[in-house]
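Novice: Model the structure of this input:
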Amino acid sequence: MDIPRIFNITESAHRIHNPYTPEKLATLGAALRLKPEDRVLDLGSGSGEMLCTWARDYGITGTGVDMSQLFFEQAKLRANELEVADKIHFIHDDAAGYIAAEKVDVAACVGATWIGGGVTGTIELLAKSLRPGGIILIGEPYWLQLPPTETIAKGCLANTIADFLTLPELVASFGELNYDVVEMVLADQDSWDRYEAAKWLTMRRWLEANPDDDFAKEVRDQLTTEPKRYVTYSRDYLGWGVFALMAR
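Specialist: Down below sits the predicted model:
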């Protein structure tokens, strides 16, 4: 079980696998008013930075589930590095359908809502692990401005314009599911740049180290096209944020 190899390569040097900086992640933890007794579940936990730093900074305990073998191993190393391995447990598995054995205070899916077939299904999945009065975290893209053409939407790596909502529409959609939005921390242009541009150096270093790899052509093609695609499309049109929800 693993994710497509291209993601394991392009994001192998990332600690945070979405357009967040460490400062944004810390801001989110502070905004949630986390306490040492809080239990956190993170589905699609990547390299474990959210759980590990929150365990270090706020004393939470938690479980992360991710299907990337590489990111799973990196998460365990990070827990040891920050001396929180006694607080955080990582599982190498498909997060789709995962339900915690013990109810948690915060149930999160930060940038991987495909595990529930979209936002609605992911919220329903997370709710099964959540204690009454707990908080659901959803990380999701949205349109900063509506693309005028489907070509621009595809340039943002969407299939169609309908794949994402605008920010007002996304916030309204949570209310339609009978949830209050109680906090949000949004990515900005700098955090997007850090997420996207860091991939380019990683790809270049990988190509230098693996010139004869069968996958080298795909990585080369992506490095050739990604910088222009990102600054032409995603940088102006695509936003991203984490939204904290509580059931009404």
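Novice: C-alpha from now on. contacts and neighbour counts both.
Specialist: Will do.
Novice: for the protein, which helix is longest?
Specialist: With DSSP state H setting the assignment, residue counts place helix 189-209 as the longest helix in the chain.
Novice: The residue of the chain positioned farthest from its centre in helix, strand or coil?
Specialist: In terms of distance from the mean C-alpha position of the chain, residue 212 ranks first, at 31.7 Å (C-alpha atoms, centre = their mean). Following DSSP: H, G, I helix; E, B strand; the rest coil, the label given to residue 212 is coil.
Novice: That one and residue 203, how far apart?
Specialist: Residue 212 sits 14 Å away from residue 203 when distances are taken as C-alpha to C-alpha, to the nearest Å.
Novice: Kindly report the same for residue 133.
Specialist: From residue 133 to residue 203 the distance is 43 Å (C-alpha to C-alpha).
Novice: repeat for residue 166
Specialist: Taking C-alpha to C-alpha, one finds residue 166 at 31 Å from residue 203.
Novice: just residue 97 next, same as before
Specialist: 32 Å.
Novice: the helices in the chain, which residues?
Specialist: Going by DSSP H, the chain shows helices at 5-10, 22-31, 49-58, 69-81, 119-127, 150-155, 167-176, 189-209, 216-229, 235-237.
Novice: What's the local residue count around residue 37?
Specialist: Using other C-alpha atoms under 10 Å, residue 37 has 11 other residues around it.
Novice: Just give the nearest non-adjacent residue to it, would you?
Specialist: residue 60 (6.0 Å; C-alpha to C-alpha, 6 or more residues apart in numbering).
Novice: Might you report the residue contacts of the one you found?
Specialist: 34, 35, 36, 37, 38, 39, 40, 54, 87 (C-alpha atoms under 8 Å, 6 or more residues apart in numbering).
Novice: one more to line up against the first:
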Amino acid sequence: MISSDAPLPPRLGSLTFHGPLSEERAESLVRRIAAAGPADVLDIGCGWGELLLRVLDAVPGAKGIGIDINAEDLARGRALAAERGLADRSVFVEESARGTGRGPVDAILCLGSSQALCDPELPHDPAEALRELRRLARPGGLVVLGEGFWERTPTETELAGMWPGATTGDHLPLGGLVDLAIEAGFRPAWIETAGRDEWEAFESGYRYDTELWLAAYPDHPLAAETRERVDRQRSSWLNGYRNVLGMAYLTLVATA
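Specialist: Just a heads-up that it's a prediction; the model follows:
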């Protein structure tokens, strides 16, 4: 019988970033933002705000706001900010980004979270998200957008292996995504995409601690539901969107 004080399944402890983002790519993104010398930075769907804190560390005097609806991630962000001496220049706020008034600012981070800017009752609309990002950015300001796109059109078998109800309309090809950014009032200063190593590190890291927990506590009262969830997540990657779904990192400049 499992003791009542046995640890609960861990969450995302092996991830530095909540997305397929390598240390090398993160460093180049931070350098690019820091070169612009922003006074204020907004991180939409910030999670624990790792990239936001790195930007603040690289730009002395800059202030940052991270907004998210996950209280656990926000608490982790506040703790990291305190550890790095950045608590006085960063604020982590639990609130929705939909229609936020926390702009305009000099720099915006929106990595894998543009859905937070859209109507939750409607299908995700990257055009709407880009218009909102333009509204929140000062002319000449930088936006770093991490957004999914189709590397190629998925087959019906691949779609069936992805998330429930997946369709080809869930994402655009990379060219279509960049065209939308230009239509929204940006110039695409830098276009890059996550590589296979970044995806594999993220997908494995996403489940790593939980897999170790399942191996150590196979009879825990929460093991069955946790195992089912993790197995479903892994299958959706390996049998669905692996090498089909890409992640674009677009450094966009707001036009005057």
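Novice: tm score of chain vs chain?
Specialist: Between these two chains, after superposing, the TM-score reads 0.85 (TM-score structural alignment, normalised by the length of the first structure); 238 aligned residues with a C-alpha RMSD of 2.4 Å.
Novice: returning to that earlier point: now the contacts of residue 60 of the first structure: which count as buried?
Specialist: 34, 35, 38, 39, 40, 54, 87 (16 or more other C-alpha atoms under 10 Å).
Novice: Inside strands: which ones of the residues you listed?
Specialist: 39, 40 (DSSP state E).
Novice: number of nearby residues for the aligned residue in the first structure for residue 74 of the second structure?
Specialist: Using TM-score structural alignment, the equivalent of residue 74 of the second structure in the first structure is residue 72. If you count neighbours by other C-alpha under 10 Å, residue 72 of the first structure ends up with 24.
Novice: looking at it, residue 72 of the first structure is touching residue 94, isn't it?
Specialist: No - the pair residue 72 of the first structure / residue 94 is not scored as a contact, 11.4 Å apart, by C-alpha atoms under 8 Å.
Novice: quick one on the thing from earlier: residues contacting the match of residue 74 of the second structure?
Specialist: Neighbours of residue 72 of the first structure in contact, by C-alpha under 8 Å, 6+ apart: 46, 47, 48, 66, 90, 91, 92.
Novice: give the contact list for the third one.
Specialist: By that I understand residue 48 of the first structure. 15, 16, 64, 71, 72, 74, 75, 76, 78, 79, 90.
Novice: And for the longest strand belonging to the first structure, what's in contact with it?
Specialist: With secondary structure taken from DSSP E, the first structure has its longest strand at strand 130-143. Under the contact criterion C-alpha under 8 Å, 6+ apart, strand 130-143 of the first structure has outside partners 103-113, 119, 123, 126-127, 164-167, 170, 237-247.
Novice: that older thread, now the residue nearest to residue 37 of the first structure: how far from residue 99 of the first structure?
Specialist: From residue 60 of the first structure to residue 99 of the first structure the distance is 19 Å (C-alpha to C-alpha).
Novice: Per the alignment, residue 154 of the second structure pairs with which residue of the first structure?
Specialist: That one, residue 154 of the second structure, aligns with residue 147 by TM-score structural alignment.
Novice: contacting residues around the nearest residue to residue 235 of the second structure once chain neighbours are set aside?
Specialist: Excluding its sequence neighbours, the residue lying closest to residue 235 of the second structure (C-alpha to C-alpha, 6+ apart) is residue 161, at 7.2 Å. Applying C-alpha under 8 Å, 6+ apart to residue 161 of the second structure gives the contacts 235, 236, 237, 239, 240, 241.
Novice: Tell me the one of those nearest residue 186 of the second structure?
Specialist: Residue 186 of the second structure lies nearest to residue 241 out of these, by C-alpha to C-alpha, at 28.7 Å.
Novice: Trace that closest one over to the first structure, please.
Specialist: Using TM-score structural alignment, residue 241 of the second structure sits opposite residue 234 in the first structure.
Novice: What distance do you get for that match to residue 226 of the first structure?
Specialist: 10 Å.
Novice: These two: which is more packed in?
Specialist: Neighbour comparison, residue 234 of the first structure and residue 226: the larger count goes to residue 234, with 22 against 15 (by other C-alpha under 10 Å).
Novice: is it true that the more buried one touches residue 156?
Specialist: Yes - between residue 234 of the first structure and residue 156 there is a contact under C-alpha under 8 Å: 4.7 Å.
Novice: shared neighbours of those two, anything?
Specialist: Joint contacts of residue 234 of the first structure and residue 156 (C-alpha under 8 Å, 6+ apart) do not exist.
Novice: Could you measure from the residue most central in space within the first structure over to residue 126 of the first structure?
Specialist: What sits nearest the mean C-alpha location of the first structure, by C-alpha atoms, centre = their mean, is residue 111, with 3.2 Å. Separation of residue 111 of the first structure from residue 126 of the first structure (C-alpha to C-alpha): 13 Å.
Novice: Tell me which residues touch the residue nearest to the centre of the first structure, please.
Specialist: Contacts of residue 111 of the first structure by C-alpha under 8 Å, 6+ apart are 18, 44, 138, 139, 140, 141.
Novice: And for residue 235 of the first structure?
Specialist: So residue 235 of the first structure contacts 189, 192 (C-alpha under 8 Å, 6+ apart).
Novice: change it to 10 Å
Specialist: 144, 156, 188, 189, 190, 192, 193, 196, 229 (C-alpha atoms under 10 Å, 6 or more residues apart in numbering).
Novice: Derive a ChimeraX selection command for the buried subset of those.
Specialist: The ChimeraX selection below is limited to those of these classed as buried (16+ other C-alpha under 10 Å):
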select :144,156,188,192,193,196,229
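Novice: Please identify which two of the contacts of residue 235 of the first structure are farthest apart in space.
Specialist: Maximum distance among those (C-alpha to C-alpha): 18.0 Å, for 188 and 229.
Novice: chain center to stretch 130-147 of the first structure, what's the gap?
Specialist: Here stretch 130-147 of the first structure is found 11 Å from its chain centre; the criterion is C-alpha atoms, centre = their mean, to the nearest Å.
Novice: cool, and stretch 20-31 of the first structure?
Specialist: Counting by C-alpha atoms, centre = their mean, stretch 20-31 of the first structure comes out at 13 Å from the chain centroid.
Novice: Equivalent analysis for stretch 200-210 of the first structure, please.
Specialist: Counting by C-alpha atoms, centre = their mean, stretch 200-210 of the first structure comes out at 23 Å from the chain centroid.
Novice: picking up where we left off before, who's more crowded, residue 166 and residue 203 of the first structure?
Specialist: A count of neighbours by other C-alpha under 10 Å puts residue 203 above the other of residue 166 of the first structure and residue 203, at 22 against 17.
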